[in-house]
Structures are given as structure tokens and as C-alpha cells.
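[1] after the sequence you'll find the predicted model.
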Amino acid sequence: MVIQITAQSVKELRNRTGAGMMDCKKALQASSGDIDIAIESLRKKGLASANKKAGRIATEGIIESYIHAGSRIGVLVELNCETDFVARRVEFQQLAKNIAMQIAACPLVEYVSTSDISQDVIDNETRVEAEKEDLANKNQEIKDKIVAGRIQKRLQELSLMSQPFIRDQAILVEDLINQSIALLGENIKVRRFQKFILGEGLDKKNTNFATEVSNIISQ
């Protein structure tokens, strides 16, 4: 039976170790909720140091591309690390390929993280949600809570770091990067990306790319 772990326990372990949320949750489950044992487990795996490395400057790296079968969806992504040595590592290059594929498979993603989303976008999304018909008869307090929850979900939909990793739905992209930081011993950052969809913005017959995107995930 899997032990239920509270969000507060996960947050405390994350604050103390800097490891990813899913790594913290798994460590707590494996330790039956004992934080000290969970910390030791994360340290043995090298995951507890990822947060300390995250503040270091990363100016090396690679630009990776992904073109989906049929050449109708393409992605360019810049993945940074600290040294050219790590940039040449197979593990780093595989991470870049996985991230490029992840971006292609996530039609709603527009930003690297929620912190990159401008306040203007947040304000506009909040206005749209607040004006939805299903909230018309709600009192203001309940309405505000519902809108806040929907906005949080919407911002996560727009953020690459908040997406479940397509090859392992148990972790987020943020956790995947933290694992690579621990493995390679350097700070790793997704600096920017650009997605290209064939014919996007042109006047043409409506084409549904949802099937192609779902095929990416199933590969």
C-alpha cells in the first residue's frame, strides 16, 4: 500500500534539499514519511544538490532541433549548461532531444516557466475566466477562489517546466532537468525555444494537427 504524503511534507523536503517535487514525494513514500531518511536517500542519488547548482551561470550548451514525421511540426530549443565538456556529453544531448520533442508534443506551451509569463497575460486570462457564464451566480469569494484555481492551471498549461514528461508521466520536465543537474554536476537551463507548424498563420483550409501531436506522445 502506498503511503499518502502531504503537500506540506513534500514542500519541506524540497526546501531542505532542492530536489524536484516528484523526487521528494517518491523519497517520502519510500521512507514511510520519515524526512531524515528521505534526505539521506536523495543525497545518495545526488538529487539533493540540484538546487545549489541552479544559481550558477550557464552560458555553454547546444541548440537542438526536432522535426516530427511528415515535416509539419518543428522545434528549435536552446539548452544551456556551464561547460563545453558537459555540452558534449551524450546525456546532455539526449536531454535536449527529449525537451525538443516535449515542446512539439505540447500544443499549449508558450513559455519556459510560469515566471516568464507577463502580468499582462495573467491579467487577461483572469479577466476571461472571471467573465465566464458558469460563474455568474457565484458569490464573490467563491468566484475569486475558482478563478484563482483556473488561472494557476492555465499558467501551468502554458509552461514547459510544469508539463508531465512525455516519456515518464510520473515526473515533470522541471524534475527531469533537476535529475540531469544532479547527474552531470552543472546547472542546466532551457533558455528559449521556438515551435514551427507548417502553414501556421496562413489562410488555408482548416487542418487538425491534434492527431500528429498525439502520435508524438505515443512514440
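    Arrived safely. Fair warning: this is a prediction, and the values are worked out from it, not measured in the lab.
[2] C-alpha only now, for contacts and for neighbours.
    OK.
[3] may I have the secondary structure class of the most centrally placed residue in the chain?
    Centroid-nearest residue in the chain: residue 161, 1.8 Å away (criterion: Cα atoms, centre = their mean). Three-state call for residue 161 (DSSP: H, G, I helix; E, B strand; the rest coil): coil.
[4] and the lengthiest helix in the chain, which residues are buried?
    The single longest helix within the chain, with elements called by DSSP state H, is helix 140-158. Across helix 140-158, burial judged by 16 or more other Cα atoms under 10 Å covers 143, 144, 147, 150, 151, 154, 155, 156, 157, 158.
[5] what's near enough to touch the residue nearest to the centre of the chain?
    With contacts defined as Cα atoms under 8 Å, 6 or more residues apart in numbering, the neighbours of residue 161 are 112, 113, 114, 172, 173, 174.
[6] ok, residue 216 next?
    68, 101, 104, 105.
[7] what about it, helix or strand, and which?
    Element membership of residue 216, judged by DSSP states H and E, is helix 210-218.
[8] roughly how far is that helix from the heart of the chain?
    Relative to its parent chain, helix 210-218 has a centroid offset of 18 Å by Cα atoms, centre = their mean, to the nearest Å.
[9] what about versus this one:
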Amino acid sequence: MAEITAALVKDLRERTGAGMMECKKALTETNGDIEAAIEHMRKAGMAKADKKAGRTAAEGLIIVKAAADGKRLVMVEVNCETDFVTKGDDFRNFANAVGEVALNSGANDIDALLAAKMPDGMTVADATKALIAKIGENSAVRRMVAYNSDNILVNYLHGTRIGVVVELQGGTAELARDIAMHVAASRPQCVSEDQVPAELIEKEREIYTAQSADSGKPADIIAKMVDGRIKKFLKEVTLLGQPFVKNPDISVEKLVKDAGAKVIGFTRFEVGEGIEKKTVNFAEEVAAQAAATSK
């Protein structure tokens, strides 16, 4: 049996980031072979990661990276379970590394990004599992968007939880940034009315019609009321229809038109949006545990 020295344990800790006792145990099981110990820990870590994969990961960071020539810009959402972990170096370094891979690999969707290689040769998918094993929380590279264009590409980050990318034809980078800030604050669903799905408009029309049915007004008046509410709805959900946040007296459409520009598209990510978070009643949980132990 090879001697498991403190120096050997220290070397394994530095290479894996794992705890001292975990490193010592791995070295003992592999008879002091550090390379075998690393492989053993990776396999064990992957198994642990698979067990944590079902847990809700609705916290995290939005990462944006841009090419030096300004022609490629990517935005990635990387999730974990708690806000505490987002402040740690392990998670932050991982998220930034994934952002760099997204920028430099040429990946244009999440599947391509997960299959892309990290600097150490692991795929992003496998590196995510290794991170889970290391930090003890479920984590995920949830989504990404990539812009490749000769137009103006600008991003805006509101803290680390909201990120926006805007592609603007004509105009200036300053205008594009103002629009990105507006998108962050006002949450438009699309650029213009023609991009609003017909089924969504019809659904809203049905709701407004049902709400107006008991008004006692003639059918033609109700129809006009519903049309008015649909027009209002379309202005609320479209970027061009909304009042500009920095000057509500004008619409974003007028702002852009006066600058001789055109908004080609935008993307807004907010950490955890659309993820159903588990609500825990801690009082009930403690009471249930107490009842179980008293039996």
C-alpha cells in the first residue's frame, strides 16, 4: 500500500477543488495513483450530479460575451439552486468560461454549446456535471442566443439577473443601448405588431369579448370596444408600440424612426423566468419531521 502523504493530498485538492477527506479517500482507494484518483472522483462526481439533476435550479447568472470586431455577440443563462452559490468563485468562473466557449466555438444554439469543448477538453455538458459534484447544487447551462451580424450589436446587463441584446440597423451604439435598457425595463414580447402570434391576439379578443358581454351595450359598440382594447394590447407587448422609458412622450417607434434606424431584433433573458420554483413551508416541514421522530 503506497503512503498517502499530505503533499499528495494537497496536489489532488489543487487539481480537483475537492475536500481534503474526499481526496484522501480517493487516493487510498487507488493506492496513491493520483491520475486514477482523479478519474475515480470524476466518476463518483458524475453519479452524485445525476442524483441532483432533478432539483430546481432557478437562480444563476446571465453572461454576455462579444467579439473584438463587434460582429458576434452571445448571451448565456447559467443556473444553480441558490443565490449564495452565484457569489462563489467556482460558479462564477464556470459561467464565464461557458460564455467564452459560446463566443469562440461558433455555437449558435444550446445543443451546440453543450457539445462544445471547454479549455480542459471536457464538453460543456460534462463540465456542468463536474461543477454539480464540486459545489453540491444542481446546475445547468439553460439557454443561449448568438448574434452574428454587420449591424450594430449592443448588450445591456442589469446586475447579473437581466440581460438584453439588441441588433440595430443604422443609428448609433448609444441609441441601441438606450433601446436595450428600455427592453430590460419594459419587457416587450416582440419588435412589432406583425410579429405577435395570431392565436395570441385571438385569445385576447375572446377574453375582452367575454368581459364585455354583460355590459348591456349593443354588439357593434362591444366590437369597437374590443378592437380598442386589442390595439392597446398590441402597443403594450411590442417594442415599437411602447412609450420610451427615458421619454414617455414619444414611442420607441418614433425614437427609432427619427434616428433613421431599424430594430432588427432583440433578446431579453431574466434568470429563472419560466422555471416553477418549489415553495417550501418550513414550519410545516419541521412539524412533519418532529412528528416522524416522535413515533
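    Alright, I've got the coordinates. Computed from a predicted structure; not experimentally measured.
[10] before we move on, back to that, make TSV out of the buried residues of helix 140-158 of the first structure and add distance to residue 12 of the first structure.
    Shown next, in TSV, are these (distance: Cα to Cα, whole Å):
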residue	distance to residue 12 of the first structure
143	30
144	28
147	27
150	25
151	25
154	26
155	24
156	22
157	25
158	26
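[11] now for those: which two are most distant?
    The most widely separated members of those are 143 and 158, with 22.5 Å between them, by Cα to Cα.
[12] gap between residue 63 of the first structure and residue 180 of the first structure?
    From residue 63 of the first structure over to residue 180 of the first structure the distance is 17 Å, taken as Cα to Cα, to the nearest Å.
[13] so for these two, which residue has more residues nearby?
    More neighbours surround residue 180 than the other of residue 63 of the first structure and residue 180, with 19 against 16 (other Cα atoms under 10 Å).
[14] secondary structure element for that one?
    Residue 180 of the first structure belongs to helix 173-184 when elements are defined using DSSP H and E.
[15] residue in the second structure matching residue 172 of the first structure?
    Using TM-score structural alignment, the partner of residue 172 of the first structure in the second structure is residue 251.
[16] again with residue 76 of the first structure
    Using TM-score structural alignment, the equivalent of residue 76 of the first structure in the second structure is residue 165.
[17] mind listing what its match touches?
    Residue 165 of the second structure neighbours (Cα under 8 Å, 6+ apart): 75, 153, 154, 155, 156, 180, 266, 267, 268.
[18] check those against residue 112 of the second structure and report the nearest one.
    Nearest member of the contacts of residue 165 of the second structure to residue 112 of the second structure, counting by Cα to Cα, is residue 75, at 14.0 Å.
[19] can I assume that closest one sits in a helix?
    No: counting by three-state DSSP, residue 75 of the second structure is not found in a helix; it is strand.
[20] ok, it - how many residues close by?
    24.
[21] sorry, back to before: what range does the longest helix of the first structure cover in the second structure?
    Aligning helix 140-158 of the first structure against the second structure (TM-score structural alignment) gives residues 219-237.
[22] now that stretch, how far from the chain's geometric center?
    With Cα atoms, centre = their mean as the basis, stretch 219-237 of the second structure stands 34 Å off its chain's centre.
[23] could you do stretch 11-20 of the first structure as well?
    17 Å.
[24] again with stretch 152-161 of the first structure
    Offset of stretch 152-161 of the first structure from its chain centre (Cα atoms, centre = their mean): 8 Å.
[25] pretty sure residue 24 of the second structure is touching residue 9, no?
    Yes: assessed by Cα atoms under 8 Å, residue 24 of the second structure is found in contact with residue 9 at 5.8 Å.
[26] and the helices in the first structure, which stretches?
    For the first structure, the helices defined by DSSP H cover 7-17, 21-30, 35-45, 50-53, 84-87, 90-104, 119-130, 140-158, 173-184, 210-218.
[27] the longest one - contacts with which helices or strands?
    Meaning helix 140-158 of the first structure. helix 119-130 (3 or more Cα pairs under 8 Å, 6 or more residues apart in numbering; DSSP states H and E).
[28] could you do the third one as well?
    When contacts are defined as 3+ Cα pairs under 8 Å, 6+ apart, helix 35-45 of the first structure packs onto helix 7-17, helix 21-30.
[29] could I get the buried residue list for that helix?
    Quick answer for helix 35-45 of the first structure (16+ other Cα under 10 Å): 35, 38, 39, 41, 42.
[30] and for the first one?
    Of the residues in helix 7-17 of the first structure, those buried under the neighbour-count criterion (16+ other Cα under 10 Å) are 9, 10, 11, 13, 14, 17.
[31] in contact with the second one, which residues?
    For residue 10 of the first structure, the residues meeting the contact criterion (Cα under 8 Å, 6+ apart) are 21, 24, 25, 28.
[32] if we go to 7 Å?
    21, 24, 25 (Cα atoms under 7 Å, 6 or more residues apart in numbering).
[33] got it, and residue 36 of the first structure?
    Counting by Cα under 7 Å, 6+ apart, residue 36 of the first structure has no contacts.
[34] check the one 3 residues further on too.
    By Cα under 7 Å, 6+ apart, the residues touching residue 39 of the first structure are residue 17.
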